[in-house]
Every structure is written in C-alpha cells, then in structure tokens.
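[1] Okay, sequence plus prediction incoming.
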Amino acid sequence: MRGVSVEGEVMRGRPKKTWDEITVLDLGHFQGKSPSSEHRGVSALSHFQGKSPSSEHSGVSALSHVQGKSPSSEHRGVSALSHVQGKSPSSEHRGVSALSHVQGKSPSSEHRGVSALSHVQGKSPSSEHRGVSALSHVQGRKPSSVHRGTRHSKNFTKDSSHPGGKPSATGIRMALYFLRRVVTLVLRRFFWGREMLLGGAYPPLPPVEDSILLQSAQTLARWIRQGKVSAEAVVTAYVRRARAVNATVNAVVDDRFNEALEEARDVDRRLTALPEIERRQLEYTQPLLGVPFTCKEIVWVEGLSLTGGLVTRKCMKAPADAEVVARMRKAGGIPLCVTNIPELSMWIETSNSVYGRTNNPYDATRTPGGSSGGEAALLSCCATPLSVGTDIGGSIRLPSYCCGVFGHKPSSRLISTKNIGVYPEKLLNTRTSVVGPMTRSARDLAWALEVMAPEAAKDMRSRVASTDLRNIKIWSVGGRISLLGEWMRWLCGRGRFTFAMLLMATLQYLHKSNIDPRDSPHYWKPMQEAMLRIIREGSVLILPTLPQPPYYHYELIPNLHDACHCALFNATEMPSTAVPMGLTPSGLPMGLQVVAAPGQDHLCLAVAQALEDRFGGWVSPAPVRV
C-alpha cells in the first residue's frame, strides 16, 4: 500500500511501484509545444519552456531546467543537473555529481572527479575542476561542457592514455568503481550469511486493520476536535499497534500507555464540555490536542527511560521533560513511549547492550538505521503518528531512508535542544546537533515544526504553501574508561559496550589533536561558505541519502563513510529533508534528501510535498486490511 496523506482520507495511493517504474523522479512543468523528456536514474526533475526540447538523464539524480529552442542535455553518473538557456547548447556530465548552468556564448568547461564548482561568464572560457562534486555555471552561446573521470590534462580525451604508458584517468576511475562494487558485493554476502546463521527468527508484522492508524497526524487532530473520533480511540489504536509490532522490530524500550489512555479520556471529557466556537479555536491554541507521539530514548520524557543505551546507566529515568516535549504537551500532544537508540546515539545503526537490536520493519535482517532507528521503525509500522528524533550526523535522515518515512533535520538552533541526551548540556554542540520531526506524511513535517518551535517556525505551513517550485534552482548532487580493558571484556563476551562504540572510541583515541573541540564548527566554515555560494536562497540540492538500499545489520561498520552523505549538512548547518521514493523490486525502501541554505527549511518541505504528491511517499511494510 502506498501512503498519500490526504486530509480526511486513508493514506492509500497508487499501486506499489518497483525500482524500474520509479527509476525517475519526474516533477516536470511543461510549457510550449512538443516537449520531450526522458529520465533515467533514481531522480529526475525537469522544467521545460520553449519548443521541441529534449533532455535525457541517466544516474541516481538528474534535474534540468531548460529554456529556449532545441536544447539537448545528457547527464550520466550519480547526480547531474543542468540549467541551460540559449540556442543549441550541448552538455554532457559524467561522474558522481555534475551540475551546470549555461548561459551566453561559446564557453567550454570540463569537470572531472567528484568535486568541481565553477562559475564562468564571458566568451570562450575554459575551466577545469577536480574534487567531490562538479557544479558549473557558464554563460555564453553554443556552450559545451564535458565531465569525465577522476584526473585529467588539457589534452586528455575519453579514450586516450597519458604519455609514458600511464593508465588513463577513465581507466583508473573504472578500476576503482569495479573494486568498490566487488568489495560491496563480498561484504553484503558476508553479512547476509551472518544474519542467516545468527540473526534468529522474527514473527512477521501483523496486518493493519484499523483505518485510524493510516491517517496523518493533522487529520487525527482535526477529527478529534470535530468529534468524529475520540482521543481515547486514537490512543488505544496506537497502543495496541505498538504492542503488536514490538516483537518484530524491538523499538519500544519504555512506555506510559496507561497514563496516555487516562490523558486521552481527559481530553474527551474536556471537548464534550466545550462549545463549538471554542473547539474551533483549539486548532490554533492546541493544534496537537489528543494526538499521541513518541520520542527516541535520549529525548527526556519525565519518568521514562534515560539510559543512553549504556549498561552503566541502566534503570535511569528522566527527571523532567525536554523543552520540545513540554511544548508538544502544551499543544495537547500525548507522549506514548520512548524508543531504542545506539549507545549515546552516536552510531548509524540501532543496537545497544541494554535493550538489544532494533530491526527494519521491511526486512528484519536489515538495519533500521540510526540513531533514531527505533522511532523510524515504529513510525513505519503505523505504531505512532508523529516521532521526535535528533540528528548530529544523519540520525533523522538515515533511519527515515531505511524505514521509508519522512524526516526533517531543521536549520541549526531552530528547535530547542534543552534536556536532550545524557551528557552535560555545555558539551552539546547546538550547531551540529538538532531536534526534528519524523512522519509518514510530508505535510505533517511543517505542522509539527510549528508546534516544536512556535516562534522560530511560525507560519511554516503558509511559507511552504506559497513556495513556487518553478522558481527554485535545483542542484543534485560517564567517567573515563580503560579502552584496552573494555576491548578485553568484549572479547571475553562480557563487554559493556558494542563493537561499533569501541571502534569509534579507538579511532578517536588514535586521531589525537591539539585543537580545542569546542572550535570544531569552525573547521567546516570554508566548506559552508563554498556550499552557500552554490545553494543560495531559492535553491535546493537533491542527492541520495545513502548509496544503496538498507544494509544488513552491522554492514555499516565497514561502510561508515557512506554516512557522509548526511553528516556534511550537519557540519554546514543546512536543513535537509529525507523523502521516501517507493520500494525496490525486493521490497526495500529507497529515497533521497533535499537540502537548502540555513533558514530555508520551507524550500526543503515544499519539494518534499511535491515529491510525495508525485510518487506517493510512504508504503506500508505490513499488509493493510481496512
């Protein structure tokens, strides 16, 4: 079943699409005569204006905006976007990421490698760039831009070799690509075999049999205010569902189900006594009234578990609510439970020595991601309508991708981080660590932001609704421990920490630095400035959240570098929204992320809503029988 999140309707959409059917993200806006557009890859968005345009895209992400007559653009690689204006332009991009904007006369630009950013204006310019991503802005007429390989010289061509018998850049690139594919295949088979031998058996997810579970959070809030459904019925449905699915996903670590049911009954009694006019006002004063929500375990919920996944903190309880939880309670929300995390929320899978391992709802042998993996798994299973997560290096977006839901990492300091985590607040980096919402509906994200940050995110929904997507430029692309002693304990089967946490601690120990860690945000200032020269106001960057479908448990340990797709935007303090894009042929989620400049959260959310409208968004991992 495919989720659509239309208010008042069951989140049911078009029949499930496979990878081949959703090879392309096509959000085209066509104006003119006889347009033709062909897209290949995970994502392609085009806006064509003029006569007889033709665009072909191949790769993971391709977005083009073409204006003029008879343009032709071909993009190949992981990410390619072009904006071409003028006559008879031709652009070819190959590599991991290539973006070009061509306007003017006879420019020529070659970009090879993973990173190149150029802005060329004038006649007959030539620019060569090498690095992690290729972005070019060329102005002129009859432009030609070719992006190839990893390294090159001015005389290097596609099939040539360097003097002296040295291998060509293309050959090296292809060899490295082949090597990475072989290593990935070997590792995947190894971890698949490990799961088959040691993973254990888990019961399948029970079917969804209550239509309440399929509604968006906004719809539930409106129905409760209007008396179409009682708050008690809503909370009861989610309590039953959470208990039913937890045997499969192991997401809930501590709950307050009985207290939540009593609070829901209080809401119903209060609504019964209110006149109709005052009920309507609740939409603005208490928009979340009667709607249940859940939080990851390091988000303080008074009286619930606050171990941080550490054995040394077992049985610790939160003495108060986090500020974001207090705001949601004030808006009428009802907390249900807290969910599983990795130790200290510092890993990209969800497993610890206190509560065990959380599983992906689509395939129990796969990881739900981390560190908000418990929230993402519970949300995807229809066991909560709204989740509160945190993100310091992809901890909202990675689980959202792995579990096929929406998640938004807001701009730095948009939402209060007070009483988040188990470490002293003075050590909490409020620039890179943020709190954000996770939902099954893209439209619930802006609504939740208004509740979680009533001042900073005021009128977020109206800002999203007023965003004209045709005007957006889219680019693609505790105390000290003995480390040796803890390794010995782990080798003897009595470890207090997981292998992932010990590995990270060892790497940190080996990489000693005299730089004050409190200055760490400034390490990324040059990168942030470079990114902001490209992603300015009115622009978004679309790129994969992870380079492959959800991993087997522990497979991310040798693939830690894959998380850099997300961590980069924590360091540069940019908002980013994870968007599900359907399922692969094997039934696993796939998706992408939309990034904007700091303070431009509404652009991310507007594009996410457009993608949901076009492709359906969340798909239920369990059978639906309603």
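    Structure's in. What do you need? Remember, it's a predicted structure, so these values are computed and weren't measured experimentally.
[2] rest of the way, CA atoms for contacts and neighbours
    OK.
[3] contacting residues around stretch 409-427?
    Residues outside stretch 409-427 that contact it (Cα atoms under 8 Å, 6 or more residues apart in numbering) are 298-300, 306-308, 321-324, 344, 390-391, 396-397, 430-437, 452-453, 456-457, 478, 573-577, 598-601.
[4] quick one: which of those residues sit in helices?
    With DSSP state H as the criterion, helices contain Glu323, Val324, Arg397, Met452, Asp601 from among the contacts of stretch 409-427.
[5] Leaving out sequence neighbours, find the closest residue to the last one.
    Taking Cα to Cα, 6 or more residues apart in numbering as the measure, Asp601 lies nearest to Pro575, with 5.7 Å between them; neighbours along the chain are not counted.
[6] got another, please set it beside the one above:
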Amino acid sequence: MEKLQILKMDASSIATAIKKKQITSVEAVTVFIERIKEINPSINAVVEDRFSEALQEAHEADEQLQNNKSVGRLHGVPISIKECLHVKGMKTTGGLEHRQDLIYQEDAEVVDQLKQEGAIILGKTNTPALCFCQETDNKLYGRTNNPWDPTKTAGGSSGGEGALLAAGGAAVGIGSDVGGSIRFPAHFNGVIGFKPGNATVSVEGHFPAVQHDLQKRMLTVGPMGKSVQDMQLIYEILSHSPVKPQTLREFKIEILPLNPGYPLSTKTGQLLGQLANFLEKIYNVQQIMPPYFRDSALIWQEVMSINGSKLVENEAFNNDRSGLLRSFLREKLNQRTKVHPYLSWAIMGAKMFKPSRKRIMEITDILQQGDELLKTYLDKRLLILPVYYQSALEHGQVFKEIFSIRKTYLQYMPYTAYANVWGLPSLTVPVGEDEKNMPIGVQIISGTGNEDAIFRLGKLLTKRFRGYKIAPVEER
C-alpha cells in the first residue's frame, strides 16, 4: 500500500487493514513517523515523541496477530494525544517552563482505554499555556502553525492535534474542550472533531483540572480526526457504550439564521445557505436561533472566571515573583517573561469578570432551568451552528477578538460557548473553503443521547460537502 494512501486513511480503515493483514502495524507506524518528521519543522505540532517505543509496540501488535490472539478495536493503530493528558513515561507541562521535567507514571483514564483497545501513541501535541486560549502558543514549545497556511492560526487549545491531523500526521487524535478547544482547531484546520456531552467521557488525568462544579460541566475530552466514523468509534470506546440507533428523518434540523448581531464572513454565510438548501429537500429544516444562545457567551465567561482563575494563576507563576500585571507589561515592552501574555491577559480578564457568590447562585438557577428546557427542546432536534465567523485568521487575531470582552467576544463566542455551557455533544465537520482555500466547518449539536443522529448528519454533510483533505505541507 502506498504511503499517501495510508496517510489519508482514518483509524477505522487502518485497524481493518491491519486485522486483514493488508498492512502491518509496523508499516503504518513507520509511515506516520516519517510524515511527522517531514511536517513538524513547519507546523510545530508534536512537542514530545515516543517513536522508538511506538515501533516496538507495533512489532508486538503484529506478533499478536500472527499468533491469532484476540485484539482490540484500534489494534496497531498510530494515534496522537494532546499534551494536557497524562501518558505514562511522558511529560505533561501545560506549556510551562517550570514543569518541563515532570514525567508522569500513570495514564489518563482515556489514554488507558485507548491502549486497552490496541492504540499506539506516537507522541503528544502542542497547546497554549494551561489550555487557556483559542490559539496555540506557549513559552516552552512555541507556536503551532496551520498546515494550510503557516501564517495563520491552528486554533486552540487542541491546536497541535488539529494541525497534525490536517497534515496527515496520525490516524486519529485526542483533544479536550472547555470553550471550543476541539472545535476551533477542527474548523481552522479542516478536520473532524467531536466534543462529547457533559460527564459522558472521563476527564481524569487532564491538566489543568477544573475545580468548580459549574466548570466541570463544561470540560470534556474527545476525538479529532479524518472521519465521522472514527468520532463514533472513539466515542463509543471512551464512553463505554455504543450509541443508540436513531432515524434522522425523525429530527428537525435548525440552522442559525443570519443576524447582524452575530456577523459572519460572506463565505461562511453562503455555506450555511447551501447547507439549508441541500437539507431542506430531505428533512424538516428551519432557520431559528436556539434558546439561551444570546446568554451563553457571558455565562461561559463568568463561569470560567469563578475564583478569578486563582488556581491557574498559581500554577502559571509558581515561584515567579514578577507577578501577573508586571509580567504582562514586561511582555508589552518586549522583555521576556516565563508566562505567555495570552495566559496573563486571560487571567486578568478572569479577575475582572469574577462573579459574586450571589451571581454564581443566579447562574446555577439559570443553568438548572435551561437544562430542563433544552432537554425537551433538543429531544428530536439537531442544531447547525458556525464554529467561528470565518476561516483561520493570522496568528494573534483570534486571541484579540475573543478577549475583547466588550466588543467582538459577545459577537463571536456564543457559537462555541453554547455547547460548553449547556454540556451538549457537538460534532464539527468541514463543509467548505474560503477564497484562499482555507477550511470552514460547522457544528452539529443536540442533546446527550442523540449522538447517533449527530453522527448520521455529520456523515451526510462530509459526503456531500468538503470533508477531510490532507494538507500539502511544505518542508522547511
């Protein structure tokens, strides 16, 4: 089998090919290792590899098949893991220099689950510092570039995963999402990503952990890759249960209408219109703004600001006596500090928007009421929302827009905040490209329990529209 053919294959196809002995695990792992070596100097996606161990495990996987031993659903398949998840024998740094020598001796629960199914980990991928930004850059490992255009952002916080998978550097990968961290990179890099619903997948072994119950409902771990089929396979492994079969025709499909309060690029708006025109020929399609959409961005900001992100600040600055404000100002004066200015600014924002105890109680009541309403509303509904108002921007621009709280934040953040605030499963699929061939994706959202319908619609859209394409990365 040719190298390019293997690189384009999803995890499900590679697993099948290995079991049928059409390719060996060693061949598959070798092809992806070579690809990473080719592309990583340009995109800086993989920050720590385990190539020698992966090849040894691939040899063992092939021997197991030769000896007719029972094997898992990902037997011999090469995968990648976001840096924030513990992998035995590897670092979990959060992109912080003072953690660069910390090696963990236990796997995160999701990593252990994947290993039990036979997956082989190639390496860990880059994140922003403490996963606290929608762009991927940190002081320890540097910036990750979009493989379709290295001057553009790969998104965050699972930006390393998005860039690596778009460039064909792994069969499938694992990211995490507390505020669009799977969906931004999936959208910007043109890959598929699935943010599971609240409490359906373990977050044990994720760094940093979240402390408050309102924050816990927003953090999930999920797959990123090349096909919706892989998203379903990995989700079923991580959630310990197969999805319940559903009939797509029983669902209403609601597409976010164009609204001047939530502006979209011309191309993004056109793509939503094309989706509506295609789907309304088959299904019951309406253009409606879902309940609580307007409130979601502000609620997300307040929930993430509980306690003023004190634990994040303590972890970021450790024994650094320079302090938050001084560190940020020194960076503005081009004086190097140990904490990335994206993180410093995010922490300052959390301090400014820290909710009072009374407000936390109000938010708790709003969420309880909203959970009940949306449970009924989403019973037989699928929502289609943008991920962001346009395709990938130049490095630093998304950070400026998201952290401009009183201006563009409230226009652009509701798209991704919605699924986090309400703990909903959300699948991102690439449906088109802009004028410069940069990918554009959309989200498919519904209630927990409707994953099968989400995946069915995702498969339909990836078949009819763009789907996954491998990025032709230029070597440095």
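    Yep, it's here. Just so you know, these numbers come straight off a predicted model, no measurement behind them.
[7] TM-score them against each other, please.
    TM-score for the superposed pair, counting by TM-score structural alignment, normalised by the length of the second structure: 0.80. Supporting figures: 403 aligned residues with a Cα RMSD of 2.4 Å.
[8] before we move on, back to that, closest one of the ones in helices among the contacts of stretch 409-427 of the first structure to Asn246 of the first structure?
    When these are compared for distance to Asn246 of the first structure (Cα to Cα), Arg397 wins out at 22.0 Å.
[9] and Met590 of the first structure, what does it touch?
    Met590 of the first structure makes contact with Tyr401, Cys402, Gly404, Pro549, Pro580, Met581, Gly582, Leu583, Thr584, according to Cα under 8 Å, 6+ apart.
[10] oh sorry, the question was meant for Arg330 of the second structure
    Residues counted as contacts of Arg330 of the second structure (Cα under 8 Å, 6+ apart) are Arg336, Thr337.
[11] Which residue in the second structure aligns with Gln600 of the first structure?
    Aligned by TM-score structural alignment, Gln600 of the first structure pairs with Asn450 of the second structure.
[12] contacting residues around the residue nearest the centre of the second structure?
    What sits nearest the mean C-alpha location of the second structure, by Cα atoms, centre = their mean, is Ile182, with 1.2 Å. Residues in contact with Ile182 of the second structure, defined by Cα under 8 Å, 6+ apart, are Gly156, Ser157, Ser158, Gly175, Ser176, Gly193, Phe194, Lys195, Gly222, Met224.
[13] again, but for Ile121 of the second structure
    For Ile121 of the second structure, the contact set (Cα under 8 Å, 6+ apart) comprises Arg50, Ala54, Pro78, Ile79, Ser80, Ile81.
[14] my guess is the last one is in a helix, correct?
    No: counting by DSSP: H, G, I helix; E, B strand; the rest coil, Ile81 of the second structure is not part of a helix but strand.
[15] Alignment lookup: it to the first structure.
    Matched to the first structure by TM-score structural alignment, Ile81 of the second structure sits across from Cys295.
[16] ditto for the first one
    In the first structure, the residue paired with Arg50 of the second structure according to TM-score structural alignment is Arg256.
[17] do you know how far that match is from Ser127 of the first structure?
    According to Cα to Cα, to the nearest Å, Arg256 of the first structure and Ser127 of the first structure sit 61 Å apart.
[18] same thing with Gln31 of the first structure?
    Applying Cα to Cα, the value for Gln31 of the first structure to Ser127 of the first structure is 33 Å.
[19] Looking at those two, which has the bigger crowd around it?
    Per other Cα atoms under 10 Å, whichever of Gln31 of the first structure and Ser127 has more neighbours is Ser127, with 18 against 13.
[20] if I read this right, that one contacts Gln121, doesn't it?
    No: with contacts counted by Cα atoms under 8 Å, Ser127 of the first structure stays clear of Gln121, the gap being 10.8 Å.
[21] SS state for the corresponding residue of the first structure for Thr127 of the second structure?
    Aligned by TM-score structural alignment, Thr127 of the second structure pairs with Ile341 of the first structure. Secondary structure, three-state DSSP: Ile341 of the first structure is coil.
[22] so Ile341 of the first structure sits right up against Gly369, yeah?
    No: with contact defined as Cα under 8 Å, Ile341 of the first structure does not reach Gly369; the gap is 9.7 Å.
[23] list the residues that contact both of these two?
    Here Ile341 of the first structure and Gly369 share the contacting residues Thr350, scored by Cα under 8 Å, 6+ apart.
[24] which residues sit in contact with the aligned residue in the second structure for Ile472 of the first structure?
    The alignment partner of Ile472 of the first structure in the second structure, by TM-score structural alignment, is Phe251. Shown in contact with Phe251 of the second structure (Cα under 8 Å, 6+ apart): Tyr283, Asn284, Lys380, Arg381, Leu382.
[25] preserved in the first structure, out of those residues?
    Compared against the first structure with both residues aligned by TM-score structural alignment, their matches' Cα atoms under 8 Å, the contacts of Phe251 of the second structure retain Lys380, Arg381, Leu382.
[26] Just name the closest of the residues you listed to Ile402 of the second structure, please.
    The nearest member of these to Ile402 of the second structure, counting by Cα to Cα, is Leu382 at 26.1 Å.
[27] Please identify the helix or strand for that closest one.
    Using DSSP states H and E, Leu382 of the second structure falls within strand 381-386.
[28] what helices or strands is that strand leaning on?
    On a contact count with 3 or more Cα pairs under 8 Å, 6 or more residues apart in numbering; DSSP states H and E, strand 381-386 of the second structure meets strand 252-255, strand 439-445.
[29] and Arg461 of the first structure, that's in a helix?
    Yes: counting by three-state DSSP, Arg461 of the first structure is part of a helix.
[30] Does it touch Ala446 like I think?
    Yes: the criterion here is Cα under 8 Å, and Arg461 of the first structure meets it with Ala446 at 5.5 Å.
[31] between the two, which one's more packed in?
    Ala446 (24 against 20).
[32] which one in the second structure is aligned with that one?
    Using TM-score structural alignment, Ala446 of the first structure pairs with Gln232 in the second structure.
[33] Can you say which helix or strand has the alignment partner in the second structure of Leu414 of the first structure in it?
    Matched by TM-score structural alignment, Leu414 of the first structure corresponds to Thr200 in the second structure. Here Thr200 of the second structure is covered by no helix or strand, with elements defined by DSSP H and E.
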